[in-house]
Each structure stands twice: as C-alpha cells, then as structure tokens.
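**Q** what would the 3D arrangement of this be:
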Amino acid sequence: MSSALQLDVPELEEIIVPQLDEVEARLMEVVSNADETINPPTSHLAAAGGKRLRPMLVLLTAQLGDAAAACSQQVHDAAVAVELTHIATLYHDDVMDDAPKRRGAPSAQMVWGNSAAILTGDILVARASQMVAALGPDAVLAHARTFERLCTGQLHETLPRPEGVDPVDHYIQVLADKTGSLIALCGLYGTMLTGAGAKAQRIVELYGEKIGVAFQLADDVIDICSDSETTGKTPGTDLLEGVDTMPVLLLRQRLASGELDSAGQAILSLLSTGNLQRQQVLSDVVQRLRNHPVTAETRAMAGAWCDEAVAALADLDDAVVEATRTRLKAEALSEAEVAQGVESARSRAQLVRRGLEDFAHLLVDRAA
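**A** Just a heads-up that it's a prediction; the model follows:
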C-alpha cells in the first residue's frame, strides 16, 4: 500500500491519482511474477508501502508533453521501472547498513539473510532494465548512467574521503548521486516519453537533482527530530550506523576551523567514545543534536536547495510552449489548430509547474 503525497492542485490530482493506482497495481504484478520461492522476498518492500515519490514525478512531468502519451503504457512502465530501481537499492542499502527495519517492517536480510537480500535487489534491477529496454535506447542509456551514479554515490559514502576534500561538499555530491540522480531520471522519463522537448527535459532534470538533495537533507533532520511511529525507524538510526549526516558534518567542519562550541564538542565526544548501542546514550546524543544549531542549519539548507529546485522551473512554461509549437507545426496543422494547441500547452505547463513547486515543498516541509 502506497502513501503518495497529496498535491494542493486538484486538477492534477484528478489526473494523476488514478494513474498512480494503475502504476501501483503494475508494480505489485512485476514484483510477484515468479514462483513461491522468489515472490515473497521480491514483493516484500513493495508490499510494505512507500511514498511512491518517483512514479508520481514521472506522471507529473509527463503532463508537460502530449496529453495522450502522458497516460500511455510507456509512461506507466517508466514509473514502475524507476520505483523498482529505487526499491532494489533499499535491499542493498539495508544489507550494507545491517538495518533491522525498513518501512516499519523487518528488513529483507533479517528475514531471508544477506545473500538472498542482495540477490533480490539484483532481480529487481534486472526487471527494471527489461522494462526500460522497451522504452528505447535513450531511456536505456539514461537508466544505465543513473544506476552508475547510484553506485558511485554509495561508494563515495562507504570509502574514506580523500584528504583535503571538504566534508560538506563531498556529502552534497553523495546526496546528488545517491538520491538526486534517480529523481532527475523521473523528470527525464516523463518529458522524454511525451515529447515535451529537450529544454523541458533539462529543466526538470535539474529540478529533480536539486530536490533530491533537499529531500535527503530533510531526512537528516527527520532522523534526529522525528519519532519511530512516524518514520518506522529509531531516532538516530544514522548515528547508530556510524553515518555522518549533515548535522554531524557541520560539527566536524566547525571543529576543524576551531569554531565548535562546547555543546558540539560534547556531542562529538559521545559519538566517538559513547556506546550508542545503549538506548540511553543514543537518546542523549539525539536530544543534544536536536538542541544544537547545526540541526536548524541543516533544515535551512534543505529549504535553500528546495528554493533552488523551484527557481530552476522559471523557464519551463516557455520551453514547453516552444516544443509544442514545433511539434504541432510538423504535423501540418492549421495555424488556428497550432495556436489552440500552444495555448493548451501553456495552461498545462503552468499547472504542472504549480504541482512541481508543491511537490518540492511537501518533500522538505516534512522536516519543519
């Protein structure tokens, strides 16, 4: 069962929600199309739910192109493929992090073991690749490049950071690769498959990458400030796993420059010497981080990246109008028909831009 975001744009909700239901049904079909041995692990995380942000963005950006194509099987399959790719990375992430839970349910490796969880992720990538293959060579290349970035980001997070590299800049690049790249692919697929034009593709790709970074920075705040009933994860899970998220990196940055206050020094001391496996110690560190300015600073950074994503949409309407005019003229339509189509495209682009702005703020406002 999914828990997709609700846009404050009723006209778009009417179009997208029924399609999301179709995508959800197709997703569950694809993760359950083997046998009684394979189906339980491959359907485990999809059945556990999720926000379905990525399919939603595919469907939303598809509205920028041809109206008939926006509801096509190709667009729906693209939406399923990006969600399959995302879910596959979660299986692998949970093995690497030894995470006990995901989406409020036991993680796959806790149920079937590490080897089965890794292979399950691989199967889902293979199924996503098969679906993308039917979308054409450009879609295949984009998917391959995105998957490389997903892996590159994970490697940069896993391996030691090179000396002299700013930890905050390094982390932002990790977020752009691990999260921003796949969200950018969603926008690319939505516009590519509906003929919205190359300019619109570039705009929504940039938007997607920036909102992906904002989304992860918001998650860094949520990991510290939320409760387990809301997220399905224990507060401070990233700390427990030894992951330096943005609040901790900001502490380390201030320590390196000699500007860290005593409260921040105490947090870093607890992180390096305290036994975070003890719930009391972990709760103490989490509470100290909640009260320290670095958490509010991280929240502000998420907001700034969200603002940049929205600003990237400034020329979207004109880009869609230009592509629509070119496409309709190529169809040898009358001037009146072209003018009517262009005006319809402009109205639709304005509507979608509002939806994308709302989408961006919904992702970041979770950390408010």
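**Q** only C-alpha atoms for contact and neighbour calcs from this point on.
**A** Noted.
**Q** which residues in the stretch 1-150 of the chain form helices?
**A** Taking DSSP state H, counting those that start in this stretch, the helices of the stretch 1-150 of the chain run over residues 10-30, 39-47, 53-62, 67-70, 73-97, 108-112, 114-133, 137-158.
**Q** buried stuff in stretch 70-81?
**A** Applying a neighbour-count criterion of 16 or more other CA atoms under 10 Å, the buried positions in stretch 70-81 are 70, 71, 74, 75, 76, 77, 78, 79, 80, 81.
**Q** so which of the helices of the stretch 1-150 of the chain gets nearest residue 234?
**A** With CA to CA, the closest approach to residue 234 among these belongs to helix 73-97: 13.8 Å.
**Q** helices or strands up against that closest one?
**A** Under the contact definition 3 or more CA pairs under 8 Å, 6 or more residues apart in numbering; DSSP states H and E, helix 73-97 sits against helix 10-30, helix 53-62, helix 108-112, helix 114-133, helix 181-192.
**Q** and the fourth one, how far out from the chain middle?
**A** Right, helix 114-133. The chain centroid and the centroid of helix 114-133 are separated by 18 Å under CA atoms, centre = their mean, to the nearest Å.
**Q** can you list contacts of that helix?
**A** Residues outside helix 114-133 that contact it (CA atoms under 8 Å, 6 or more residues apart in numbering): 30-31, 41-42, 77-78, 80-82, 84-85, 87-92, 95, 108-109, 139-140, 143.
**Q** and with 7 Å instead?
**A** Residues outside helix 114-133 that contact it (CA atoms under 7 Å, 6 or more residues apart in numbering): 41-42, 77-78, 81, 84-85, 88-89, 91-92, 95, 108-109, 139-140.
**Q** can you give me the buried ones in the one helix or strand residue 284 maps to?
**A** Using DSSP states H and E, residue 284 maps to helix 279-291. With burial defined by 16+ other CA under 10 Å, the residues of helix 279-291 counted as buried are 282, 283, 285, 286, 287, 288, 289, 290.
**Q** to compare against the first, here's the next sequence to fold:
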Amino acid sequence: MKDFLVEWESSLSEKITKINTSLKAAIYTDQKELYQMTSYIVDAGGKRFRPLLTILAYEIAYPGPYESILDLASSCELIHTASLVHDDIIDNAPTRRGKKTLNSLYGIDNAIVVGDYLFAKAYELGSRYGYEVSKIMSDCASQLAEGQILEYMNLGKLDLTEEAYLEIISKKTAYFFSVCTLAATTAAKSPPELKKNLSEFAYNLGIAFQITDDILDIVGEEAKLGKSVFADIKHNAITLPTIHALKNSGPLYDRLVEIIKFPTGDANNKDELKRILAKTGSIDYAFNRAKFYVEESVKALNKSGSSENINLLMDLAMIVIERIGNMA
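**A** This next block holds a predicted model:
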C-alpha cells in the first residue's frame, strides 16, 4: 500500500506543490513571530487529503483551470490545521507528524493564538467564493466544535453506543470531508445530483478514515504514524474497537475497564489491550465497519460519472482502508 500512496501522491505532485505555495501565501504576516509559528505547523506536512478532495471535486464539476479554487482548497486545509492545533492543546500532545507540537514548542498560550489565526485566515479565503460557500465553511467549524464537545462529554463513558460514537466522528471528521467537496461543487455551480453524490462519497470516506485512525491509535506504530499512539485510551476516549470489546469481553471485562479507566501507557499495558481486543474480535469488527463505509463511498462515487479524477478519488478510498496494513 505504501507504493500505492506514493504513486497517488506523485500523480498529484503539481497540485500539492501549488497547495503548499498557496498555504504559505495565505498565512503570511509581517508579524514575524506569528509567521514563524504558523509556518512551522503548515510546513510540518500532512497528506493534504482535504485540499486535494476540494480540487478534484471542483475539476469533476467544472472544466476550467483548478487554480481558481486554490484559495478554497487552502481554506479547507487551514481549518483542518487549526483544529489539529487545538486538539493538541486539549490532549497535551507532545508530537504531531513526527515533530514537536506548537504547544510543546511555543507554549499553550501561543498555540491558542496560532489556531485562532489559522481559523481567521481560512474563513477569509472561503469568503472569496460568495455567501453560500462561506456559510458552508462556517457550518463546518460549528460541526467541529459540536463534535469536540460531544466527545468531551462522553469521555470514559463505558456504555457509549456505536450510534453515539458515529455521531461524534461524523461531526469531527466526516462532515468536514463532505464540506470539501460540497464547497467545491457549490463554487463550480454544479448540478444538485453531482453535489449530492460527491458529498456522500466524502462523508462516508470520512467515517471510514476516522475509524481506521482509531484502530491505528491502538495497533499502529508511532514511528510510522508520526504521532503518539494510545492517545485515545490515555484521554479516556471511547472508540469503536473499545465499544465492541466492552460488549464482548466476558470474563475479561473487569480488566478491560481497568485499562480504560487507569491507562499507564507502558508497553505491557498496550500489549494487554491489544490481546483483549484481538480475543474479542474488536479490531476485526472495527476494520470491517470501516470497509463498509468505504464501500458506501464507492457506491456514491460510481454515480458521479467516469473520469481521471473519479479514478483518483476511487484510489483515495482504497488508500484510506489499506493504511491499516501499512501503519500497524
């Protein structure tokens, strides 16, 4: 799968380069310390899935040059980056993408300001495409906030249902994925049916993406992921693998609850959790649910016609599900 991802990124290298250039222009400020901090987090990398989703959806909907949508693509990436900055503050995370987080390097106060600045720049970029697109982008931020609070209110809740979990990740991740395509197709003035199909594709892909992310937080290797693992358990976040395990752990239930409530984060603690999740079939269950949502995303995409960009989005769906094997 690693070669598949590299090949996919290589085919989009020109777009990625232009996205990165657009991002640096968007965050520029004469205030050198602020620019240094924002540049640090923007230059830290990332897959650029969201701006690429935006550009590819726009090109599917509109035959003109994609450069006209770069500001909107950058807006999507800056909202994502700002949300990561705030997530790292909340989680007190030491690393992100293999580098120190802003909060660990520059302090929490500065990191909060940088996150706010990135949000402000994102909305300014989105507003260039008119009221309807601007409303879509602001609704996205509202959903992110609702999802974050919903997650916080359910920390350590051992009876959290799969339905409640899906509501959390739909607000925190899936809705944002769909916004990338919806904003792009709205800017392109595309037909309602195409808007709907691409939005459904992205939404279901977002659900699958978050489920695989939650699996990798348990079974992934920190060096490959570029961020801390076991973070959900450390912060008492209940995710799909643990929801399933709690229902199916039998005599292992008490020990599982102890690990969830009082995680040490050491190797033995992690290995024991993995063994319990393996015995209960919980990793396999979560993986199969992720595959289901990928299949749903592909169904929606198949209604959107055929083109090189449709094929690229199809490849992205496969990359999302196959990253389990590459990162574990």
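**Q** reformat the buried residues of helix 279-291 of structure 1 as TSV; add distance to residue 219 of structure 1.
**A** As requested, those are arranged in TSV below (distance: CA to CA, whole Å):
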residue	distance to residue 219 of structure 1
282	18
283	18
285	17
286	14
287	16
288	18
289	14
290	14
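**Q** next, the buried residues of the longest helix seen in structure 1.
**A** As assigned by DSSP state H, the longest helix anywhere in structure 1 is helix 335-365. For helix 335-365 of structure 1, the neighbour count (16+ other CA under 10 Å) marks 338-339, 341-342, 345-346, 348-364 as buried.
**Q** what of stretch 120-137 of structure 2?
**A** 120-127, 129, 133-134, 136-137.
**Q** same question, stretch 296-313 of structure 1
**A** 296, 298-310, 312-313.
**Q** quick revisit: just say which of the helices and strands packed on helix 73-97 of structure 1 is most tucked in.
**A** Of all these, helix 181-192 has the most neighbours on average by mean count of other CA atoms under 10 Å, namely a mean of 28.
**Q** corresponding residues in structure 2 for that one?
**A** Counting by TM-score structural alignment, helix 181-192 of structure 1 lines up with residues 175-186 of structure 2.
**Q** mean distance, the matching stretch to its aligned residues in structure 1?
**A** Comparing stretch 175-186 of structure 2 with its match in structure 1 after superposition yields a mean distance of 1.5 Å (mean CA distance after the TM-score superposition for structure 1).
**Q** contacting residues around that stretch?
**A** Applying CA under 7 Å, 6+ apart, the contact partners of stretch 175-186 of structure 2 are 50, 53-54, 57-58, 61, 76, 133, 136, 140, 195, 198-200, 202-203, 206.
**Q** now the top helix by length along structure 2 against helix 175-187, angle please.
**A** Criterion DSSP H: the longest helix present in structure 2 is helix 192-219. Here the directions of helix 192-219 of structure 2 and helix 175-187 differ by 160 degrees (axes from the mean of the first three to the mean of the last three CA atoms, to 10 degrees).
**Q** between helix 192-219 of structure 2 and helix 267-279, what angle do the directions make?
**A** 130 degrees.
**Q** counting contacts, what elements does helix 192-219 of structure 2 pack onto?
**A** helix 175-187, helix 282-302, helix 308-327 (3 or more CA pairs under 7 Å, 6 or more residues apart in numbering; DSSP states H and E).
**Q** between the longest one and helix 308-327, how many degrees?
**A** Relative orientation of helix 282-302 of structure 2 and helix 308-327, computed by the same axes, to 10 degrees: 170 degrees.
**Q** so where is helix 282-302 of structure 2 in structure 1?
**A** With TM-score structural alignment applied, helix 282-302 of structure 2 matches the range 294-314 in structure 1.
**Q** distance between the matching stretch and the chain's centre?
**A** Counting by CA atoms, centre = their mean, stretch 294-314 of structure 1 comes out at 15 Å from the chain centroid.
**Q** next: stretch 187-194 of structure 1.
**A** On CA atoms, centre = their mean, the centre of stretch 187-194 of structure 1 falls 16 Å from the chain's centre.
**Q** in structure 2, which residue is most central in space?
**A** residue 173 (5.4 Å; CA atoms, centre = their mean).
**Q** how near is it to residue 104 of structure 2?
**A** Distance, residue 173 of structure 2 to residue 104 of structure 2, by CA to CA, to the nearest Å: 24 Å.
**Q** counting neighbours, what do you get for residue 157 of structure 2?
**A** Number of residues near residue 157 of structure 2 (other CA atoms under 10 Å) recorded here: 15.
**Q** what range in structure 2 matches stretch 137-154 of structure 1?
**A** Aligned using TM-score structural alignment, stretch 137-154 of structure 1 spans residues 131-148 in structure 2.
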